[in-house]
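> I would like to see how this sequence folds:
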Amino acid sequence: MATVDLSNLGVGSGLPLATLYNNLETAENTKLTAITNQKTTYTAQLSAYGKLQSALTNLQTATTALGKASTWNATSVTSSNTAFSATTSTDATIGSYTVNVDQIAKAQVLMSGNIDSSTKQLGGTTTDGTRTLTITQPGTKEPLKITLSDSQTSLTSIASEINKAGGNVSATVMKADDGEYRLFLTSKSTGTDGNMTVTVDGDDTLQQLIGHDSTSSAMSVQTSSQNARVSINGIMIERSSNNIDDALTGVTLTLKAKSSADESLDVTRSTDATTKAVNDWVTAYNALQSTIASVTKYVSVDAGADSQSTSNGALMGDGTVRSVQAQLRSQLTQVQSGSYAIMAQFGITQDPKVGSDGSTGNLKVDTDKLSAALTKNPEAVQAYFIGDGKTTGLATTMGTSLTNMLNTSAGSEGVIQSAQDGINATIKTLDKRYTATEASIEATMARYKAQFTALDSLVTKMNSTSTYLTSQFSKSSS
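I've put the predicted structure just below:
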């Protein structure tokens, strides 16, 4: 509100008009305080619904994970292997395989002859002062082409330019002794597809120092390339890489060394991923109960108190919250049609005790019982949560409920969005009321000021007249 100058009000009349004005203004402003308090309450409710929405979203994420077949089809390698390691995906077939690594894949390494300096320019005379170094590999679509100037033909410069080009070849210069330097070229890919052909166009001198092909070579083969060869159940396969992901479906082999004997690769169903998914879901469900307890908390006050405790939850007694909680809890008690009809059969029960945060209906997990169920009959636990994937199965039905609750699409808003929309609409209405009330108060106080100013002027004149008459009477009597 605008600040009003009251410094001269009441000075002439002697009346406490400034104090009276301030008291009236304070009384009028209580109308704004009431609106502000209402807005604070609704803003707190909006924040509480945000917390509830976040907890529901976390539960939805955990529930969705339980409803995915990939969660239940996780596999792992239980064998310990020496010549290779293996990882699996959800589409791997459970079974045991005999594996024997015949040879691992190697990358080709070329080595130049002895050069007496690493910085001496080795190139010959060219027409335009440049030459083109080309490295070709069968497994690389485009050859690596590098233009070298006259000042870039030393071993150090050649290696630097090759490495800066970012191709499938790395280069290094090694010093053996003073006056003995060699250039090494190493294919970044293993197998014969990484074999290198090196040519220098436009500079025969440099070609004779670092050129290499299958018929003639200035560079020698320091390490010969070779493909990986591995026998799986007696069938020999050959690949250019030591990482083989297309031999067994869902299994990636990483070859490390030649086998000294046959090794067994054992692929089994993994309970770790499933156990984590179940525990994550229980944690998310309990976190939701904790959030509900927080936003609906009631703190008793002394008998006869006129107001509620300020520690009460912003959504205390809110029907929407209670409806959400009741709907989800009711699904926990629905009997499923599979071998496991209720969660308690595989180790998940509701805790009858009230949590330290006031939450109720929390779930607890019997780790041993759950582990035994996932080991002996994982399909039954999966059926309990997934059901037919449409209308049955706890994760399926709860997932549908959570999706509906959290829906934000126009015309199909869920209960959370609807509640938030209602609160936002109320807050907008309160903002309008605040603005209108503030304008009304300003008009009222302006009217009071005008009236007080007129009263001050009138009383001032009356006081002046009284003083004058008193003076005259005093003179006449004397």
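
> contacts and neighbour counts: CA atoms only from here.
Fine.

> Can you show me the helices along the stretch 51-200 of the chain?
All helices of the stretch 51-200 of the chain, identified by DSSP state H, counting those that start in this stretch, fall at 69-72, 155-165.

> Now the shortest one: buried residues?
Neighbour counts over helix 69-72 (16 or more other Cα atoms under 10 Å) mark 71, 72 as buried.

> Could you list every helix and strand in contact with it?
Applying 3 or more Cα pairs under 8 Å, 6 or more residues apart in numbering; DSSP states H and E, one finds that helix 69-72 makes contact with helix 272-295.

> In terms of secondary structure, what does the next helix or strand after the helix it packs on contact?
As assigned by DSSP states H and E, the chain's next helix or strand after helix 272-295 is helix 319-332. In terms of contacts (3+ Cα pairs under 8 Å, 6+ apart), helix 319-332 is packed against helix 272-295, helix 394-405, helix 415-477.

> Quick one: closest of these to residue 60.
helix 394-405 (6.1 Å; Cα to Cα).

> Run the chain-centre distance for the closest one.
22 Å (Cα atoms, centre = their mean, to the nearest Å).

> Okay, angle between that helix and helix 272-295 too, please.
Per axes from the mean of the first three to the mean of the last three Cα atoms, to 10 degrees, the angle that helix 394-405 makes with helix 272-295 is 40 degrees.

> Figure out which of the helices of the stretch 51-200 of the chain is closest to residue 454.
Smallest distance to residue 454 across these (Cα to Cα): 83.3 Å, for helix 69-72.

> Now tabulate the helices and strands packed on helix 319-332 in a markdown table and tack on distance to residue 45 and mean neighbour count.
Output for these, formatted as a markdown table (distance: least, Cα to Cα, whole Å; neighbours: other Cα atoms under 10 Å):
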| stretch | distance to residue 45 | mean neighbour count |
| --- | --- | --- |
| helix 272-295 | 8 | 20 |
| helix 394-405 | 17 | 21 |
| helix 415-477 | 8 | 15 |
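
> returning to that earlier point: compare the helices of the stretch 51-200 of the chain and give me the one nearest residue 378.
Closest approach to residue 378 among those is made by helix 69-72 (7.7 Å; Cα to Cα).

> got a list of contacts for the closest one?
65, 66, 90, 273, 274, 277, 378, 382 (Cα atoms under 8 Å, 6 or more residues apart in numbering).

> what's the neighbour count on the second one?
If I follow you right, that is residue 66. By other Cα atoms under 10 Å, the residues close to residue 66 number 25.

> Show the contacting residues for it.
Here residue 66 is in contact with 72, 277, 278, 281, 385, 386, 395 (criterion: Cα under 8 Å, 6+ apart).

> how close does it sit to residue 287?
17 Å (Cα to Cα, to the nearest Å).

> ok so, going back, of all the helices of the stretch 51-200 of the chain, which one is nearest residue 32?
Minimum separation from residue 32 across these (Cα to Cα) falls at helix 69-72, 56.0 Å.

> hang on, the earlier thing: adding distance to residue 261, write the contacts of helix 69-72 out as JSON lines.
Output for the contacts of helix 69-72, formatted as JSON lines (distance: Cα to Cα, whole Å):
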{"residue": "65", "distance to residue 261": "41"}
{"residue": "66", "distance to residue 261": "41"}
{"residue": "90", "distance to residue 261": "29"}
{"residue": "273", "distance to residue 261": "32"}
{"residue": "274", "distance to residue 261": "34"}
{"residue": "277", "distance to residue 261": "39"}
{"residue": "378", "distance to residue 261": "35"}
{"residue": "382", "distance to residue 261": "39"}
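
> Before we compare anything, build this one as well:
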Amino acid sequence: MRSGQTGYANRLEFTDSAGGLLALLEVTNNALASGTSGGQITRVGTGETDSDLNAQFILDGLTMYRSSNQVSDALDGLTITLKQTGDLVDFSVKPDTDGIKSQINDFIKKYNDILTFIQGKTQVDGDLDIRADFAGDTLLTGLRFGMRSDLARQVTGQPVGAPTLLTEIGIEVNDDGTLSLEDEDKLTEALEENASAVRDLFTGADGFATRLKTRLDAYLGSDGLIDNRVDSIEDRITRLEDQITDFDERMALRENQLREQYAKLQEAIALFQSQQQYLGGFFG
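Sure thing, here's the model as predicted:
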């Protein structure tokens, strides 16, 4: 019989009130710190800090105890695996600059994709006689200018000396509004100096990515600007269809009226022709 989980908090407890159960099982209750081999019981102790059921280690001079050899709450964002006892181990934690660069490049690509898509749908070129489907549409042109404005303004809330503009980490804005990483060394230097500040430049409360998300949510979210525009267009289509139906009905009614008038006119003409023939014969 064993516990499904390790550690003092997950220990199994048995009470031998008669005093003969352990002897019957041929198990001694003498503490054995190294394990249960030989029919002896690991020293349970009286709590988390003196039990051999727990892992014990020293980190930055602080003695810590955990119920598992997988320690994920000692250092933020880092999991430590305890293998065995031994001498002191030195290790350092550095930001994953390559991973952050990859995310920044991905941000640049996706931003450029969105901006290029909008520009293509709103393009007007008189020389080439090009007028895109949404040329002059204030909703999309407003989104394009808003996105460019979001990336042009300084980010607030950054520490003193930390970057507040894209140009300070090597990213330039091209003439068409798209982004490009022109100075990777400047980005690397900024990451090595303060990776958290570079991260917050994008994902902080006033970061570039945060601004763009807020703006896009206003457009793409439920009951957002695009949904409202779609509803407005659908309402307009419905009204136009109703107007077309009413017009068709009026035209059908008018057609019937004209046909009736035409038929009566034909009857009158036939009557006049008959009378003309009669009078011609009378005076002839």
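
> Quick check: of the contacts of residue 66 of the first structure, which lies closest to residue 427 of the first structure?
Within the contacts of residue 66 of the first structure, proximity to residue 427 of the first structure (Cα to Cα) peaks at residue 281, which comes in at 35.3 Å.

> Find the residue closest to that closest one in space, skipping its chain neighbours.
Nearest residue to residue 281 of the first structure, sequence neighbours excluded (Cα to Cα, 6 or more residues apart in numbering): residue 62, at 4.8 Å.

> The one you found pairs with which position in the second structure?
In the second structure, no residue is paired with residue 62 of the first structure, using TM-score structural alignment.

> Can you give me the neighbour number for residue 62 of the first structure?
Applying other Cα under 10 Å, we find 22 residues neighbouring residue 62 of the first structure.

> Distance to residue 225 of the first structure added to the helices and strands packed on helix 319-332 of the first structure, as TSV?
What follows is these, written out as TSV (distance: least, Cα to Cα, whole Å):
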stretch	distance to residue 225 of the first structure
helix 272-295	40
helix 394-405	53
helix 415-477	63
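
> who wins for proximity to residue 169 of the first structure among those helices?
helix 272-295 (39.9 Å).

> mean deviation of that closest one from the second structure?
Helix 272-295 of the first structure differs from its equivalent in the second structure by a mean of 2.6 Å after superposition (mean Cα distance after the TM-score superposition for the first structure).

> Report the angle between that helix and helix 319-332.
Using the same axes, to 10 degrees: helix 272-295 of the first structure against helix 319-332 is 150 degrees.

> Packing partners of helix 272-295 of the first structure?
By 3+ Cα pairs under 8 Å, 6+ apart, helix 272-295 of the first structure packs against helix 17-66, helix 69-72, helix 319-332, strand 363-365, helix 367-376.

> Make a markdown table out of these and add distance to residue 469 of the first structure.
Output for those, formatted as a markdown table (distance: least, Cα to Cα, whole Å):
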| stretch | distance to residue 469 of the first structure |
| --- | --- |
| helix 17-66 | 26 |
| helix 69-72 | 104 |
| helix 319-332 | 76 |
| strand 363-365 | 93 |
| helix 367-376 | 103 |
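
> Which one of the ones you listed lies nearest to residue 452 of the first structure?
helix 17-66 (6.7 Å).

> returning to what we had before: make a markdown table from the helices of the stretch 51-200 of the first structure and add distance to residue 325 of the first structure to it.
What follows is these, written out as a markdown table (distance: least, Cα to Cα, whole Å):
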| stretch | distance to residue 325 of the first structure |
| --- | --- |
| helix 69-72 | 26 |
| helix 155-165 | 61 |
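
> Just tell me which of those ends up closest to residue 402 of the first structure.
Once these are compared by Cα to Cα, helix 69-72 is nearest, at 19.3 Å.

> So of the contacts of helix 69-72 of the first structure, which two are at opposite extremes in space?
Using Cα to Cα, the contacts of helix 69-72 of the first structure span at most 15.6 Å, a distance reached by 65 and 378.

> what's the spacing between stretch 123-130 of the second structure and its chain's center?
A distance of 35 Å separates the centroid of the chain from that of stretch 123-130 of the second structure, by Cα atoms, centre = their mean.

> ok, now stretch 467-478 of the first structure?
Distance, centroid of stretch 467-478 of the first structure to centroid of chain: 92 Å (Cα atoms, centre = their mean).

> What of stretch 216-226 of the second structure?
Worked out by Cα atoms, centre = their mean, stretch 216-226 of the second structure lies 14 Å from the chain centre.

> circling back to that earlier point, could you single out the nearest of the contacts of residue 66 of the first structure to residue 236 of the first structure?
Nearest to residue 236 of the first structure among those, with distances taken as Cα to Cα, is residue 72, at 32.5 Å.

> Quick one: map the closest one onto the second structure.
So residue 72 of the first structure corresponds to nothing, using TM-score structural alignment.

> quick check, nearest of the contacts of helix 69-72 of the first structure to residue 175 of the first structure?
Closest to residue 175 of the first structure, out of all of the contacts of helix 69-72 of the first structure and judged by Cα to Cα, is residue 90, at 50.0 Å.

> got the contacts of residue 66 of the first structure as TSV, with distance to residue 424 of the first structure columns?
Formatted as TSV, the contacts of residue 66 of the first structure follow (distance: Cα to Cα, whole Å):
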residue	distance to residue 424 of the first structure
72	42
277	36
278	37
281	32
385	37
386	37
395	32
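
> Residue 178 of the second structure pairs with which position in the first structure?
Aligning on TM-score structural alignment places residue 178 of the second structure opposite residue 362 in the first structure.

> residues in contact with that match?
Going by Cα under 8 Å, 6+ apart, residue 362 of the first structure touches 285, 286, 289, 350, 351, 352, 355.

> Pick out the most distant pair among the residues you listed.
Between any two of those, the greatest separation by Cα to Cα is 15.2 Å, found for 285 and 352.

> ok so, going back, looking at the helices and strands packed on helix 272-295 of the first structure, spot the one closest to residue 214 of the first structure.
The nearest among those, by Cα to Cα, is helix 69-72 at 49.4 Å.

> what residues are up against the equivalent of residue 447 of the first structure over in the second structure?
Under the alignment (TM-score structural alignment), residue 447 of the first structure maps onto residue 257 of the second structure. If a contact means Cα under 8 Å, 6+ apart, then residue 257 of the second structure has no contacts.

> 10 Å instead, please
Contacts of residue 257 of the second structure were listed using Cα atoms under 10 Å, 6 or more residues apart in numbering, and they are 251, 263.

> Residue 210 of the second structure too?
Per Cα under 10 Å, 6+ apart, neighbours of residue 210 of the second structure: 150, 200, 201, 202, 203, 204, 216.
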